[in-house]
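>>> For reference, the sequence and a predicted model appear below.
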Amino acid sequence: MNPLIRKLEHFARLSPGDRTILTRAAAERVRKFSPRVDISREGDRPKDVHLILSGWACRYKQLEDGRRQIVSFFLPGDMCDLNIFILKEMDHSIGTISDVTIADLPREFFDEIGAGYPRIATALWWETLVNAAIQREWTMNLGQRTASERMAHLLCEIFFRLRLAGLTDEQSCEFPLTQADLAEATGLSKVHVNRTLQELRAAKLIVLKGKTLSVPSLERLMDTGLFNANYLHMEHEGSQLDANE
């Protein structure tokens, strides 16, 4: 199933017509990007919403001396800034981490959704609220959690989000992030990231091989990261609504 559809159906039950228009949108205006390039840059004039079809990307801010802070990750099924049309220019950059395929969604698509597809509109509102909740958790991560808690929490979040989109294989998932990426996302030095990952490995909380992350016991990793998945709102009652009502 299209990862966007799978994710949105956790927020509202979609009709066949809803799925058709989302499938159509994901097949039009498709672009491919190599790893470690920008999809859009700070200062650009935004024109479309980018839907991640495959691969991983990130939102980041960068200082003039090159120091960079990753402020969120985009996974398959994610839309980059639903309300981007109101901005005169981008105030952040979006860059790829792996090979990425996106679909550019124009303003007209969202006008069509708003006019005739209320279930999709409801689901997109929920996604916006979840994204805001994720940013709050990232702020808590940077301000209050220890290095081990911070790393474990981030790994739990990524695993849950991938599972929501149907992109995990039991205890494992794709994991193209480097230690430099993790440092820029957690506010830790690369040396500290390396040490923290070694601690999580030694405790048999994670296994990292190549570009695959395995989590032998998700419950133990959640305990280590003080992770509560409630902010992801994965079981919202909207998923039980009848699309024909």
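Perfect, I can see it now.
>>> From now on I want contacts and neighbour counts done on CA atoms only, so please keep to that.
Noted.
>>> So which residues make contact with stretch 47-56?
Contact with stretch 47-56 is made by 3, 26, 73-82, 84-85, 96-107, 176, as judged by CA atoms under 8 Å, 6 or more residues apart in numbering.
>>> just the buried members of the residues you listed?
3, 26, 73-80, 82, 84-85, 96-105, 176 (16 or more other CA atoms under 10 Å).
>>> So which of the residues you listed are in strands?
Phe73, Phe74, Met79, Cys80, Thr96, Val100, Thr101, Ile102, Ala103, Asp104, Leu105 (DSSP state E).
>>> Turn those residues into a markdown table, columns for distance to Ser40.
Below are those laid out as a markdown table (distance: CA to CA, whole Å):
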| residue | distance to Ser40 |
| --- | --- |
| Phe73 | 14 |
| Phe74 | 13 |
| Met79 | 13 |
| Cys80 | 10 |
| Thr96 | 10 |
| Val100 | 13 |
| Thr101 | 14 |
| Ile102 | 12 |
| Ala103 | 14 |
| Asp104 | 12 |
| Leu105 | 14 |
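>>> Out of those residues, which comes closest to Pro35?
Lowest distance from Pro35 to those (CA to CA) belongs to Thr96, with 5.4 Å.
>>> Let me see the contact set for the closest one.
Phe33, Ser34, Pro35, Arg36, Val37, Asp38, Ile39, Trp56, Ala57, Cys58.
>>> same thing but 10 Å
33-40, 55-59, 73-74 (CA atoms under 10 Å, 6 or more residues apart in numbering).
>>> From the centroid of this structure, which residue is nearest?
For the chain, Phe74 is the residue whose C-alpha lies nearest the centre (CA atoms, centre = their mean; 3.5 Å).
>>> quick one, longest helix in this structure?
In the chain, assigned by DSSP state H, the helix with the most residues is helix 118-144.
>>> now for that one, which elements pack on it?
helix 3-8, helix 16-27, strand 68-74, strand 79-80, helix 107-116, helix 147-164, helix 179-186 (3 or more CA pairs under 10 Å, 6 or more residues apart in numbering; DSSP states H and E).
>>> Please compare the first structure with the one that follows:
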Amino acid sequence: MFRSFLRKFEPRFSLSDADRDALEQANVHGRFVGPRTDIVSEGDVPDHLHIIRSGLACRCKFLPDGTRVILAFLIPGDVCDLNVPVIGALDHSIATLTLCEVARVPHDVLGRLTASYPSLDHVLRCAALVDEAILREWLLVVGHRPADRRLAHVFCEFLVRFQSVGLATANRYELPLTQVDLSDALGLSPVHVNRTLGSLKRRRLVTLEGKQVAIPDVEALKDFAMFDPAYLHLAPETNAPRVA
């Protein structure tokens, strides 16, 4: 149930067999949620923690005119609403973009796990900090970079994040998003996204085959996007904390 979640953090933290067994034996329920459906709506106070097991979802808000703004993409292994027990009602919505399988962990179960296994509490805190780091990076990218570099950044980020959970090769992955999804995340119109995508393809920075994204030269795309994956905190570091 937690394989993708744990896989992201294995390079940084060492969890014991007892930690892993506690997670696997927890009272966790899974359910499938259809595409374009709220998992948790803005203003809700869920009594479960939600983790994406498969599919793609997003954090989003809606402007008064109904315009959707995507604040973050959620992939398998991502925790949706970690801070709800602390802050109460959710101030944004968590919605699926594709069919998703979602794990639901009751908050009382989560509380017992983190109290009994401090290592798990540490990893969950790390997950929350990574979410904040991604938000900071997106504020920079969307607010201060031109359209072509914004879109290139998206392709780079998905590559690295999908690789961390075993859903990408060295330069290829499946991305079942629409150009409207990308436009809502990048602050661009769908027409602008289409033109920008065409520009990246003409430069041979990205190729698309249906839902498959291929990156002919990963380093060239990263250089063009000014992409530094450090904010994702996925690579092991010599001074990274080790969890007993």
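Nice, I can see it. Please read all numbers here as calculations on a predicted model, not as lab measurements.
>>> TM-score for this pair?
Once superposed, chain against chain, the TM-score is 0.93 (TM-score structural alignment, normalised by the length of structure 2); 243 aligned residues with a CA RMSD of 1.9 Å.
>>> hmm, back to that, nearest spatial neighbour of the residue nearest to the centre of structure 1, skipping sequence neighbours?
Ala57 (4.9 Å; CA to CA, 6 or more residues apart in numbering).
>>> tally of neighbours for that neighbour?
Neighbour count for Ala57 of structure 1, taken as other CA atoms under 10 Å: 28.
>>> hang on, the earlier thing: buried among the contacts of Thr96 of structure 1? Make that a ChimeraX selection.
The buried subset of the contacts of Thr96 of structure 1, as determined by 16+ other CA under 10 Å, is captured in ChimeraX by this line:
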select :33,38,39,40,55,56,57,58,59,73,74
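>>> so the longest helix of structure 1 corresponds to what in structure 2?
Taken onto structure 2 by TM-score structural alignment, helix 118-144 of structure 1 occupies residues 118-144 there.
>>> The matching stretch vs structure 1, average offset?
Using mean CA distance after the TM-score superposition for structure 1, stretch 118-144 of structure 2 ends up 1.1 Å from its aligned counterpart in structure 1, as a mean over the superposed pairs.
>>> Go through that stretch and flag the buried ones.
Those would be 119-121, 123-124, 126-128, 130-131, 133-134, 137-138, 141-142, for stretch 118-144 of structure 2 by 16+ other CA under 10 Å.
>>> From the chain's centroid, how far away is that stretch?
10 Å (CA atoms, centre = their mean, to the nearest Å).
>>> what's the burial count for Thr223 of structure 2?
One thing to correct before we go on: residue 223 of structure 2 is Asp, not Thr. Neighbour tally, Asp223 of structure 2, other CA under 10 Å: 13.
>>> mean per-residue distance, the host helix or strand of it to structure 1?
Using DSSP states H and E, Asp223 of structure 2 sits in helix 218-225. In the superposition with structure 1, the average deviation recorded for helix 218-225 of structure 2 is 0.8 Å (mean CA distance after the TM-score superposition for structure 1).
>>> Residues contacting that helix, please?
So helix 218-225 of structure 2 is contacted by 141, 145-146, 148-157, 159, 170-172, 200, 203-206, 215, 226-229 (CA under 10 Å, 6+ apart).
>>> Apply 7 Å and report the result again.
The contact list for helix 218-225 of structure 2 (CA atoms under 7 Å, 6 or more residues apart in numbering) reads Arg149, Arg150, Ala152, His153, Cys156, Asn171, Leu205.
>>> returning to what we had before: with the ones in strands among the buried ones among the contacts of stretch 47-56 of structure 1 in mind, which one is nearest to Gly114 of structure 1?
Leu105 (13.9 Å).
>>> give the contact list for that closest one.
Leu105 of structure 1 neighbours (CA under 7 Å, 6+ apart): Ala25, Asp48, Val49, His50.
>>> now structure 2: which of the residues you listed match?
Contacts conserved in structure 2 for the contacts of Leu105 of structure 1, counting by both residues aligned by TM-score structural alignment, their matches' CA atoms under 7 Å: Asp48, Val49, His50.
>>> is it true that the last one lies in a strand?
Yes - His50 of structure 1 forms part of a strand when assessed by DSSP: H, G, I helix; E, B strand; the rest coil.
>>> For it, which non-adjacent residue is spatially closest?
In space, His50 of structure 1 is closest to Asp104, 4.8 Å off (CA to CA, 6+ apart).
>>> What of the first one?
Of all residues not flanking Asp48 of structure 1 in the chain, Pro106 sits nearest, at 4.8 Å (CA to CA, 6+ apart).
>>> just to revisit the earlier point, which member of the contacts of Thr96 of structure 1 is positioned nearest Glu89 of structure 1?
Of the contacts of Thr96 of structure 1, the one sitting nearest to Glu89 of structure 1 (CA to CA) turns out to be Ser40, at 10.5 Å.
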